[in-house]
Each structure stands twice: as C-alpha cells, then as structure tokens.
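S.K.: structure for this input, please:
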Amino acid sequence: MDRKVLIAFSMTVFIWGSAFPGIKVGLQSFSPEHLALLRLLIASAALLVFAAFKGIKFPDVRDIPVILLLGFLGFTVYHAGLSFGEQTVSAGVSSLLVSTTPIFAAILGTAFLKERLSKIGWLGSFIAFFGVALISVGTGNSFTAVSFGIIWILIAALGESFFFVFETNYIKKYGFINFNIYTILAGTVFMLFFLPGLGTELASASTASTLTVIYLGLIPTILPYFAIAYVISKAGAAKATSSLYLTPAAALLISWLWLGEIPTLLALIGGALTLIGVGLSAVKGPKPDQESVEPAKKAT
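M.R.: Below you'll find the model as predicted:
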C-alpha cells in the first residue's frame, strides 16, 4: 500500500475510533441531543467555509428531498442515536455495535436493490447478532439501561446503513466530498429542533467537554470522509471500507487509555463474534441476472 494511502487509512481508523470515547467525555456536560446538535453545528460551520472557498455549487433542486432524507438518516439519526446510546453503553462496546452497519446495509441491499446475500453472508449476519446479544449480557451494568442504550446504537447503525446503501448514485453525480457536505448540512437542519437549551448547557459545560465536542465537530465528523475519499480514489472501495473492521480496535484502545474503560470478557467475545459475522456477511451471492461468462468475454 502506498505510504500516503496508508497514512490516510490509519488516520481514518484512529480518528473514527477516538469519536466514541470523545462522546463519553462530551456527555459529562451535555445532553445527548445537544451534544449531537453542537457537533453537527461545528462541522457545518467549517464545511460552509470550505464550500465557499472551493466554490462548491448547490445540488440540483430535484435532488434536495433525497439529500434531506439521507442527511436525516446518516447524520441526524446516527449522531443522535449514538449519543443517546452511549449514556449507558461504554465507548468501546458502542464501536463494536456500530460495526453491524455493513450487515444492515447488506440486508437493505437485498430488500431494495435486489442484491443477493450468500448463505455464508446470512450465516455471518446471525453470528454477528448473536455477538450483539452476548455484548448486551456482558456489559456488567444494569441490563435494562444497557438494553435501551444498545437499541439506540443499533438504530444509529441502521440509519447509517440506509445512508450508505442509497448514496451511491448521488456520489457518482456530485462526488464523495460534495455529497457528504450536502448531507451533513441537511442532517444539521433536522437537529435544530433541539436548539432550545443549548446555550444554557454551553454556559455551564466544563472546558474538557466543550473542547472535546469542538474536536468531534471539526475532526471525526469531517476529516475521515475526506481521507476515505482519497483512499477510495487510490486503492479502491474494498480497502477503504475495511476501516470499519479496525475502528473498534482503535476505539477500545483509546477508551482504555483515555477513560480507563475495560470491557468484560463476555463483551469482548461478543464483539469478536460480531466482527467475524460482519466479515462473513460481506460475502455476496451472484446477481440475479449474472450469466456464466468469463470476465474477459464480458468486456468485449
């Protein structure tokens, strides 16, 4: 792998991994909804400056409803759900739960895009969700509270899955960076519903929490998407999306160093099963209209 690609890939894994413990620190002073709102407001402000500097044009009017919907699912639902979930679920375990996103995406692709998930893929899905069940049992906290937290995080993963599944055509049209700017701004618009009370929390927030939320808005919400776009352009989508498998390892390590979080053995076993299942679920079946033709002949 090229050195620049490796740096971009490593940066993506580390930064996304740091977001999970960062949310925990932010929640010490902010409510989940205000944390998600402030994070997206900061990201949107930075992206508006970037868009003005680069002269990025507005999307086509006919695409705005879809952009709003995908922004709501990929950013409003994802960030709010993750913030609510991390009230009761540890940062490291949250990252393991978010890694179920590819499974939801595969199932949605099967349901809406007529893609086929292989038998191994379905087996991987069952293994992954069994891992999620073990995580819920092995968190070491109140089962009821953790269960609600896990549901929130799985909702976040589902929202992100819808975003990943249906963004493809629009990325082709607008480009990866432009489309993410549009959808982050769209997701922020929906979060404005929670604006009342944000000023009060900001005034009383600790310096550590405030600086951490600024970091979340400027770094994990923006830079990994730029880095992933670079990796995709140089090494292809397969290597780029493999960051989803390594992010939980980074999150667990950073959570241990930053917060002193040590997951239980059962939660780690569940996390390992989840990641194994996610890997297996990536094995796709043949397309419905696929013919038994050699690749070289298809190209002619």
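S.K.: can we go C-alpha only for contacts and neighbour counts from here?
M.R.: Fine.
S.K.: tell me which residues touch residue 41, please.
M.R.: 188, 217 (CA atoms under 8 Å, 6 or more residues apart in numbering).
S.K.: buried stuff in the helix or strand that contains it?
M.R.: Here residue 41, judged by DSSP states H and E, is contained in helix 32-54. By neighbour count on 16 or more other CA atoms under 10 Å, the buried set for helix 32-54 is 32-44, 47, 51.
S.K.: again, but for stretch 121-139
M.R.: Quick answer for stretch 121-139 (16+ other CA under 10 Å): 121-122, 124-139.
S.K.: now stretch 104-119
M.R.: Buried, per 16+ other CA under 10 Å, within stretch 104-119: 104-109, 115-118.
S.K.: setting aside sequence neighbours, what's the nearest residue to residue 160?
M.R.: Excluding its sequence neighbours, the residue lying closest to residue 160 (CA to CA, 6 or more residues apart in numbering) is residue 74, at 4.4 Å.
S.K.: which of the three states applies to the one you found?
M.R.: The three-state assignment at residue 74 reads helix, by DSSP: H, G, I helix; E, B strand; the rest coil.
S.K.: and it, what does it touch?
M.R.: Residues near residue 74 by CA under 8 Å, 6+ apart: 159-164, 183, 187.
S.K.: try it again at 10 Å.
M.R.: Each residue near residue 74 by CA atoms under 10 Å, 6 or more residues apart in numbering is listed here: 68, 156-164, 167, 180, 183-184, 186-187.
S.K.: show me where the stretch 151-300 of the chain has helices.
M.R.: Shown for the stretch 151-300 of the chain, the helices assigned by DSSP state H, counting those that start in this stretch span residues 168-174, 176-191, 198-204, 207-218, 223-235, 237-241, 243-259, 265-281, 295-298.
S.K.: so which elements touch the second one?
M.R.: Under the contact definition 3 or more CA pairs under 10 Å, 6 or more residues apart in numbering; DSSP states H and E, helix 176-191 sits against helix 32-54, helix 64-71, helix 78-85, helix 168-174, helix 223-235.
S.K.: recalculate using a threshold of 7 Å.
M.R.: Packed against helix 176-191 by the contact rule (3 or more CA pairs under 7 Å, 6 or more residues apart in numbering; DSSP states H and E) you find helix 32-54, helix 64-71.
S.K.: tell me which of these lies nearest to residue 98.
M.R.: Smallest distance to residue 98 across those (CA to CA): 16.2 Å, for helix 32-54.
S.K.: circling back: turn the helices of the stretch 151-300 of the chain into CSV, columns for distance to residue 3 and mean neighbour count.
M.R.: CSV is the format used below for the helices of the stretch 151-300 of the chain (distance: least, CA to CA, whole Å; neighbours: other CA atoms under 10 Å):
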stretch, distance to residue 3, mean neighbour count
helix 168-174, 26, 13
helix 176-191, 22, 22
helix 198-204, 41, 13
helix 207-218, 25, 20
helix 223-235, 11, 18
helix 237-241, 14, 15
helix 243-259, 16, 21
helix 265-281, 26, 22
helix 295-298, 31, 8
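S.K.: quick one: which of those helices is nearest residue 151?
M.R.: Residue 151 lies closest, by CA to CA, to one member of those: helix 265-281, at 15.6 Å.
S.K.: who's in contact with that closest one?
M.R.: Contacts to helix 265-281, defined as CA atoms under 7 Å, 6 or more residues apart in numbering, come from residues 96, 100, 102-103, 120-122, 124-125, 127-129, 131-132, 134-135, 138-139, 245.
S.K.: could you also give me the structure for this second sequence? I'd like to compare it with the first:
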Amino acid sequence: MTRLLAADALAHPAAAPPAGPGPEGIRPGAASGTTAPGRWSRLAAPAAVAVTVTLWASSFVIIRWAAPVFSPGPLALIRLVAGVAMLTLMVLVLRRRMPRLPRLRVLAMIVVYGALWFAAYTVILNHAGHHLDAGTTAMVVNVSPILVAVSAGLLFREGWPRSLFAGMAVALAGIALITLAAGDGQISLVGVVLALVAAVTYSIAMLLQRAVLPGMDPLTVVWLGCAAGTLAVLPWAGQAWTELQAAPAAAIWGAVSMGVGATALGFSLWAFAQTRMPTGRLAACSLAVPAVAVAMSALTLGEVPTPLAIVGGALCLVGVGVAQLGRR
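M.R.: Now for the predicted structure:
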C-alpha cells in the first residue's frame, strides 16, 4: 500500500483538491475540515521514507550475502542495470513520455551526483560488505547525516546549532569505539575505513541532489543520475559477464532486486521526500536503517555486530539524533 501511495505521489507531485464545488456547493471532504488529497499529501512523504528505509536496509544484507559470489564492481553494474531499466519503465508509465533534458549546467551536476551516489558509493559499499557484517556497515555509513547537516548549514543556510557540534562529538566517540574493535581484531579496519569513505561519498552526492531538485522532477533526476552511474561502472562489464555465468540464480535475483527496490524505488521515493521535508530532518530519518539492517542480518545471515561495535554504532546514532535536536 505504501509503495502504491508513494508511486502515485511521484506521478502527481502537485496534486490538488478539485477546484469546483460538490453537488451541494461543498468541496469533497469539507465537512470534516480537510480534503482527502490533503490527508494523502501529508502521508505521502512519511510513507516514502518508511519504504525507502526498509529497502535500503535490505541492500546491506544482500550485499553481504552476495559478497562470496560477486566482486564489488560487477555487483554494482548488475544492480544499476536493473535499476535504470526499472526507472526507465517508471518514467514511461508515470510521465507517459520521455522527459526533456535540463540545462547543461544542471545536467552536469546530475551526472556528477549520479557518478558519486550510484557508482562510487555503491562500489565502495560493496567493498565494505566483503569485510564487515551488514549491521556494522550500516551503522558506520549512517554518520552521513551529520556530514550532510554540517554542509547544509553552509550551503543552504540551515544554521549550525550547538546540538550539531555536541552530536558530532558523540558520533566521533562511537566511531572511535568501532575503530578500537577493529584494532582488537574483532572486525576489519579496512571495512571500517571503506564504510566511512562511503559515508562521505553519500553525503556529497545527497547535497548535489538537493541542489538540483527544486527546479526538477524528482523521478527524472534519479533516472538521469542512475543512467550516469551505470555508464560509470561499465568498465566492469566483462568481469560481470564472467561472474554471472558461474553465479547461482538466487544471487543474481538478489542483485537485480537491489536495483529494482533499493535503487529505483528507494532513490525515487527519497528524492520525492526531499521535496516535502527539510534536509536535516530527512537525513535523521535514515537513523532507522542500521536498526532494520541489524535485525534483518541476524534473522537471515545469523550475523550480529560485536558488542563493542554495537556500543560504538549506538553512540553514532545517538550523536546523529542529538545533532538534529536543534535543527528547525
């Protein structure tokens, strides 16, 4: 139901109540003091966020599960090919025509955003999945809202409240604990570094996307970005073909499902939510991703982060939460 609701919102982002009166001169829903479209409009952004959080959490688990089968580059290519195919279908069905390309400057920003978020972030995240369990990876990557908040304060003039710096301190303490666990040999230090690089890449890409969204259709932005990311990972096409021939069907479908779900639907719904919610508040919503990823990983893979990593990850999430307290 939430996917259908969000898809309808994507198809009609500016839907409004009927202009004309009803049979008795009363607009539909006027008796209750609010129109039905108004209720749907209020629910659309939270529903989009909830679906996206679930899809993105599942991708951490699938990446970890597919690590023995696919190398990072080929896995990214399979995912993105499936994603751009699904996005093309969504554009044709929901828009009923191919959208016009934006101005050259905006298109260049979309290409950079796509290359960073869809290509670089995905490949780096896949590398991290070879070294860390899904839950720890998700916890480290999700320090990105703090990076987004700091940058948004400068670029979008959203301010730097004291709570932001307090949250940064708490989150850094959490990262220190996770790094300590890596130093003790409990988890991979390489994996922690890769997850942190993925977080930085994610943050830069999210800010670029936020910059181009006000004058663009969200679905078109994601579609063009995914196409740019797919082109960026094409050098792995030969290796991907070789690994596909030896891969079990379940692993292939897992990679494809990430493209259709986490990439096409997830990124589209997230872009839609960005047009309805403040940047800082939306970034804070991603705090739910690690918790869902840890639960999924424990149930499906039997993997649970080490105690020290759990404490460190919890501090990271608390820090991100504290950083959002002072944001409007």
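S.K.: TM-score for this pair?
M.R.: With the length set by TM-score structural alignment, normalised by the length of the first structure, the two chains reach a TM-score of 0.85; 285 aligned residues with a CA RMSD of 2.7 Å.
S.K.: coming back round to it: which one of the buried residues of helix 32-54 of the first structure is nearest residue 173 of the first structure?
M.R.: Nearest to residue 173 of the first structure, judged by CA to CA, of these is residue 51 at 17.0 Å.
S.K.: what lines up with that closest one in the second structure?
M.R.: Under the alignment (TM-score structural alignment), residue 51 of the first structure pairs with residue 91 of the second structure.
S.K.: separation between the residue mapped onto residue 197 of the first structure from the second structure and residue 63 of the second structure?
M.R.: Under the alignment defined by TM-score structural alignment, residue 197 of the first structure is paired with residue 239 of the second structure. Distance, residue 239 of the second structure to residue 63 of the second structure, by CA to CA, to the nearest Å: 17 Å.
S.K.: which one's more surrounded, these two?
M.R.: The neighbour comparison of residue 239 of the second structure against residue 63 (other CA atoms under 10 Å) goes to residue 63, with 28 against 14.
S.K.: to which residue of the first structure is that one aligned?
M.R.: Under TM-score structural alignment, residue 63 of the second structure pairs with residue 23 in the first structure.
S.K.: which secondary structure element contains that match?
M.R.: Here residue 23 of the first structure is covered by helix 3-26, with elements defined by DSSP H and E.
S.K.: report the inter-axis angle for that helix versus helix 32-54.
M.R.: Interaxial angle, helix 3-26 of the first structure versus helix 32-54 (axes from the mean of the first three to the mean of the last three CA atoms, to 10 degrees): 140 degrees.
S.K.: what about helix 3-26 of the first structure, how far off from the second structure?
M.R.: Taken over the aligned residues, the distance from helix 3-26 of the first structure to the second structure averages 2.4 Å (mean CA distance after the TM-score superposition for the first structure).
S.K.: not counting that helix itself, show me its contacts.
M.R.: 35, 83, 86, 91-92, 95, 209-210, 212-213, 216, 220, 224, 227-228, 231, 243, 246-248, 250-251, 254-255.
S.K.: what do we get in the second structure for residue 260 of the first structure?
M.R.: Under the alignment (TM-score structural alignment), residue 260 of the first structure maps onto residue 302.
S.K.: residues near that match, how many?
M.R.: Residues near residue 302 of the second structure, counting by other CA under 10 Å: 10.
S.K.: how about residue 62 of the first structure?
M.R.: 8.
S.K.: which residue in the second structure lines up with it?
M.R.: By TM-score structural alignment, residue 62 of the first structure lines up with residue 105.
S.K.: can you tell me the closest non-neighbouring residue to residue 3 of the second structure?
M.R.: Per CA to CA, 6+ apart, closest to residue 3 of the second structure is residue 51, 6.9 Å.
S.K.: what do we get in the first structure for that neighbour?
M.R.: In the first structure, residue 51 of the second structure lands on residue 11 (TM-score structural alignment).
S.K.: for residue 219 of the first structure, see how far away its match is.
M.R.: Taken as CA to CA, the span from residue 11 of the first structure to residue 219 of the first structure is 11 Å.
S.K.: how close does residue 37 of the second structure get to residue 133 of the second structure?
M.R.: For residue 37 of the second structure, the distance to residue 133 of the second structure equals 43 Å [CA to CA].
S.K.: give me the number of residues near residue 26 of the first structure?
M.R.: By other CA under 10 Å, 26 other residues sit near residue 26 of the first structure.
S.K.: what about the closest residue in space to residue 298 of the second structure that isn't next to it in sequence, distance to residue 198 of the second structure?
M.R.: Excluding its sequence neighbours, the residue lying closest to residue 298 of the second structure (CA to CA, 6+ apart) is residue 304, at 5.6 Å. Per CA to CA, residue 304 of the second structure is found 21 Å from residue 198 of the second structure.
S.K.: higher neighbour count, those two?
M.R.: Using other CA under 10 Å as the criterion, residue 304 of the second structure and residue 198 rank with residue 198 on top: 27 against 18.
S.K.: excluding chain neighbours, what is closest to the more buried one?
M.R.: Closest to residue 198 of the second structure by CA to CA, 6+ apart is residue 121, at 5.3 Å.
S.K.: so what corresponds to the one you found in the first structure?
M.R.: Using TM-score structural alignment, residue 121 of the second structure pairs with residue 78 in the first structure.
S.K.: need the contact list for the equivalent of residue 224 of the first structure over in the second structure.
M.R.: For residue 224 of the first structure, the aligned position in the second structure is occupied by residue 266, per TM-score structural alignment. For residue 266 of the second structure, the contact set (CA under 7 Å, 6+ apart) comprises 52, 55-56.
S.K.: switch the cut-off to 6 Å
M.R.: Residues near residue 266 of the second structure by CA atoms under 6 Å, 6 or more residues apart in numbering: residue 52.
S.K.: and it, how far is that from residue 50 of the second structure?
M.R.: Residue 266 of the second structure is 10 Å from residue 50 of the second structure, by CA to CA.
S.K.: try residue 136 of the second structure
M.R.: 21 Å.
S.K.: which of the two has more neighbours?
M.R.: The residue with more neighbours, out of residue 136 of the second structure and residue 50, is residue 136; 28 against 19, by other CA under 10 Å.
S.K.: now do the SS call for that one.
M.R.: Recorded secondary structure, residue 136 of the second structure: helix (three-state DSSP).
S.K.: which residue in the first structure lines up with it?
M.R.: Alignment note (TM-score structural alignment): residue 136 of the second structure maps to residue 93 of the first structure.
S.K.: show the contacting residues for its match.
M.R.: Residue 93 of the first structure neighbours (CA under 6 Å, 6+ apart): none.
S.K.: gap between it and residue 139 of the first structure?
M.R.: From residue 93 of the first structure to residue 139 of the first structure the distance is 8 Å (CA to CA).
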